[in-house]
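> coords please:
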Amino acid sequence: MSDANHLLIPFAASTADGCRHALQGLTLPHLDRLLGRLARSPALDAGEDTDFAPPHERALARHLGLQDGAAGHTPWAAWYQHQRRAPDASAPVQLASADAAAAFISPCQWHVTADRVTLVDPAALALDEAASRQLLDILAPWFAEDGITLTYDQPTRWLAQGAVFDGLATASLDRVVQRDVRPWMPDAARARVLHRLHSEMQMLLYTHPFNDERAARGLPPVNAFWVHGAGRLDSRPAPVPPPEMPLALRDAALREDWSAWAAAWAAIDAGPVARLADHVAAGGIARLTLCGERSAMAWHTAPRGFWKKISSLFSPQRFADVRDQL
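Prediction:
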């Protein structure tokens, strides 16, 4: 269940040339209507597009009461494990220790050329649960030799537990898809084990029957993995419903499909944004967070007297007024 009164929108804008072109013809009437009724929070979560944690993950971490720094230290896997833990042994995700450092491991393909090592979107692998579990069984013994326990969670995401993940800064998968992985690798001195495992897994999978069978079916090889969301959950945040967070803009932006991105914005504007604008117009309380690739901005409902005062001093904001700051 999500917090329907907090709408958090990832990839609301991008610095990519294709996005700038798509923005020129984009009209979002419901978003402009909503921004005209909300007060902007004074604090701007300003960052860079080289930060390990993108703005939407930082904003989500703050909402959930987690560490939200840009350096990639939010323990997403440990938090997820805590959220999924059940009181009995039949819990779907049950790692060895509730308090150990954990991380997500995403099997993926690295496309290697003379000057780039590009991480292809794991969704393009067409891994189903059976294939993912088969691959996990192949790789788990290698990781276990270095004290890392792997557990299945989703076809393109496993849970890992081990001391190497304690305090390790890792880059979000959203930062790396379709990009050169080398600037986003964890620190070699802190993660020597992981760097070696990367090399060993590439050699192991290069001629493995698992990939031979995939090639025979016209599927891309799995030849690498990505570590993200690493860390230890030092305290247990109070449970709160996550915000409503549509991912269509994210998915289109990671594919660099800016026509689909513009269409996704129109759909979000006509759907969750319009609903939130109607809720505010009826006197309801709401929050809105817009995230780009560098920064995030937030708005909230203000007391009626306060809003009447500031609306007489300032013209209402529109998306066109703020999108270049994201």
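> from now on I want contacts and neighbour counts done on CA atoms only, so please keep to that.
Noted.
> from residue 80, how far off is residue 242?
12 Å (Cα to Cα, to the nearest Å).
> residue 312 now?
45 Å.
> same drill for these two, tell me which one is more crowded.
residue 80 (17 against 9; other Cα atoms under 10 Å).
> continuing past the host helix or strand of that one, what's the next helix or strand?
According to DSSP states H and E, residue 80 maps onto helix 76-84. Sequence-wise, the next helix or strand downstream of helix 76-84 (DSSP H and E) is strand 102-112.
> for that next one, name the packing helices and strands.
helix 76-84, strand 117-120, strand 157-161, strand 224-231 (3 or more Cα pairs under 8 Å, 6 or more residues apart in numbering; DSSP states H and E).
> all helices for this protein, in order.
Here the chain has its helices, by DSSP state H, at 17-24, 29-35, 55-64, 76-84, 129-144, 173-176, 192-206, 209-216, 248-254, 258-268, 274-281, 304-311, 319-322.
> could these be laid out in a markdown table, adding distance to residue 119?
Formatted as a markdown table, the helices of the chain follow (distance: least, Cα to Cα, whole Å):
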| stretch | distance to residue 119 |
| --- | --- |
| helix 17-24 | 21 |
| helix 29-35 | 34 |
| helix 55-64 | 20 |
| helix 76-84 | 21 |
| helix 129-144 | 18 |
| helix 173-176 | 7 |
| helix 192-206 | 13 |
| helix 209-216 | 17 |
| helix 248-254 | 11 |
| helix 258-268 | 20 |
| helix 274-281 | 36 |
| helix 304-311 | 47 |
| helix 319-322 | 31 |
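> looking at those helices, which is closest to residue 99?
helix 76-84 (8.0 Å; Cα to Cα).
> run this one through as well so I can compare:
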Amino acid sequence: MQIQLLIPGLLWPTATLLGPASGLALDGLATLLGRGTRELREFEPYDRQFARLFGLEDAHLPLAALRRLGEADAAATEPGSHWLCADPVNLSFAREHLLLHPFADDALGIDEAATLITALNELFTDLGHFEACTPTRWYLRLKQPTEVTLYALDDVIGRPIKHFLPEGKDARLWQRTMNEAQIVLHNHAASQAREAAGKRPVNSLWLWGAGTLTQNPRAPAQAVQATDPLSLGMARAAGVPTRAPERAHALRQSTLVVLDSLLKPAQQLDLESWRDALAALERDWFAPLSEAIKGGHLQALQLTAPSDRGTLHVRLGSAERWKFWRKPYAFDALLKSIAPAAHTAPGAAPPTDSPRSHSPNQR
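Predicted structure coming up:
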């Protein structure tokens, strides 16, 4: 029996004068890092790594359809339907660049979302139908499939959008659609009211996730624990049971656990929230799992932490519990050993000083 932990946002994305985890008691995490075999690999988008766990290697993953399958009302969706994620965002200028910023889960009201969705449906009747499963997770159900490369929202946050514009056969259609949506949303009374109240207006959509599922995902474990709809949708497509993360239940069978509480704080450079979430993970997961490994109650643990700074992989097997000469490795020391994130577009050649795959010398 083994547990796979997938923890996006664990690696703080920027260099800081003081270690971002400085002062936190992270003995459990330090033990896992010290006892385990560590490897840092080059940057790869999180969604591709996650899909590979389920045996999917397609470059055009149908992330929108999979995320829609993970929503609470997924039973209402029809098999074979085509979707785009159409998430509300705020665009703002920073110097000469137009940067994208998403909205926190509680930043928009359901009434605001509903009235903006109505306006979009009045304009884009030829494309399909917009809907909001939550105030910040919107979708466009397409009338017909599309051939276009669109970048995932997480890859674009806080970056110049000019590097992430639609590509492919239907690129002009979706570029035009995004431009027209910006006009509608910017001029809408709901957005104007937000701006007058000192809030960030919804002035654009970010369209992403196009694709068709050409093969069924394969379950990477007997169960999947997660709360985000993309993880839940992928697991449902693979026919594997799902539930919210719960350590005691995860220890009963082979389980993939997606812990994403660090992701948004890391994306938004919200250090206080990130530290709070990291302390909670230490209490609820790292320390107890470290003890489970020591006591022989857990045979194997894999920890994967994808980020812009590279992807950290840590592997512990039953043999590691006897290697007492391996000392704990402080998490802040690990962060300082990794080069800061290079803000390049996905697929672009990495700069010469980007982190390369390496395995620390552990004997």
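> TM between them?
Once superposed, the chains reach a TM-score of 0.77 (TM-score structural alignment, normalised by the length of structure 1), with 302 aligned residues with a Cα RMSD of 3.4 Å.
> one step back: so which of the helices and strands packed on strand 102-112 of structure 1 is the most packed in?
The highest average neighbour count among these, using mean count of other Cα atoms under 10 Å, belongs to strand 224-231 at a mean of 26.
> tell me, that one lands on which residues of structure 2?
On structure 2, the counterpart of strand 224-231 of structure 1 by TM-score structural alignment is residues 204-211.
> quick one: that stretch to chain centroid distance?
Offset of stretch 204-211 of structure 2 from its chain centre (Cα atoms, centre = their mean, to the nearest Å): 15 Å.
> what's the answer for stretch 309-319 of structure 1, then?
Taking mean C-alpha positions (Cα atoms, centre = their mean), stretch 309-319 of structure 1 and its chain are 32 Å apart.
> what's the end-to-end length of that stretch?
Stretch 309-319 of structure 1 stretches 22 Å from its first residue to its last (Cα to Cα).
> buried residues in it?
Buried positions in stretch 309-319 of structure 1, judged by neighbour count with 16 or more other Cα atoms under 10 Å: 316, 317, 318, 319.
> reformat those residues as TSV; add distance to residue 128 of structure 1.
Compiled in TSV, the buried residues of stretch 309-319 of structure 1 are given as follows (distance: Cα to Cα, whole Å):
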residue	distance to residue 128 of structure 1
316	48
317	45
318	43
319	39
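> nearest to residue 213 of structure 1 among those residues?
residue 319 (49.1 Å).
> look up how far residue 59 of structure 1 lies from that closest one.
Using Cα to Cα, we find residue 319 of structure 1 at a distance of 19 Å from residue 59 of structure 1.
> again, but for residue 137 of structure 1
Counting by Cα to Cα, the gap from residue 137 of structure 1 to residue 59 of structure 1 is 35 Å.
> equivalent analysis for residue 300 of structure 1, please.
14 Å.
> what stretch of structure 1 does stretch 117-125 of structure 2 fall on?
Taking TM-score structural alignment, stretch 117-125 of structure 2 hits residues 136-144 over in structure 1.
> next, the mean deviation of the matching stretch compared to structure 2.
Compared with structure 2 after the fit, stretch 136-144 of structure 1 shows a mean deviation of 1.8 Å (mean Cα distance after the TM-score superposition for structure 1).
> just the buried residues of that stretch, please?
136, 138, 139, 143.
> and for stretch 190-198 of structure 1?
By neighbour count with 16+ other Cα under 10 Å, stretch 190-198 of structure 1 contains the buried residues 191, 194, 197, 198.
> want to try CSV for the residues you listed, with distance to residue 124 of structure 1 as columns?
Listed next are the buried residues of stretch 190-198 of structure 1 as CSV, based on distance: Cα to Cα, whole Å:
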residue, distance to residue 124 of structure 1
191, 27
194, 24
197, 23
198, 20
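> and which of those residues is nearest to residue 221 of structure 1?
residue 198 (15.0 Å).
> measure residue 63 of structure 2 to residue 270 of structure 2 for me?
Residue 63 of structure 2 is 27 Å from residue 270 of structure 2, by Cα to Cα.
> whoops, I mixed them up, residue 130 of structure 2
In this view, residue 130 of structure 2 and residue 270 of structure 2 are 31 Å apart by Cα to Cα.
> compare those two (neighbour count), which wins?
Using other Cα under 10 Å as the criterion, residue 130 of structure 2 and residue 270 rank with residue 130 on top: 23 against 12.
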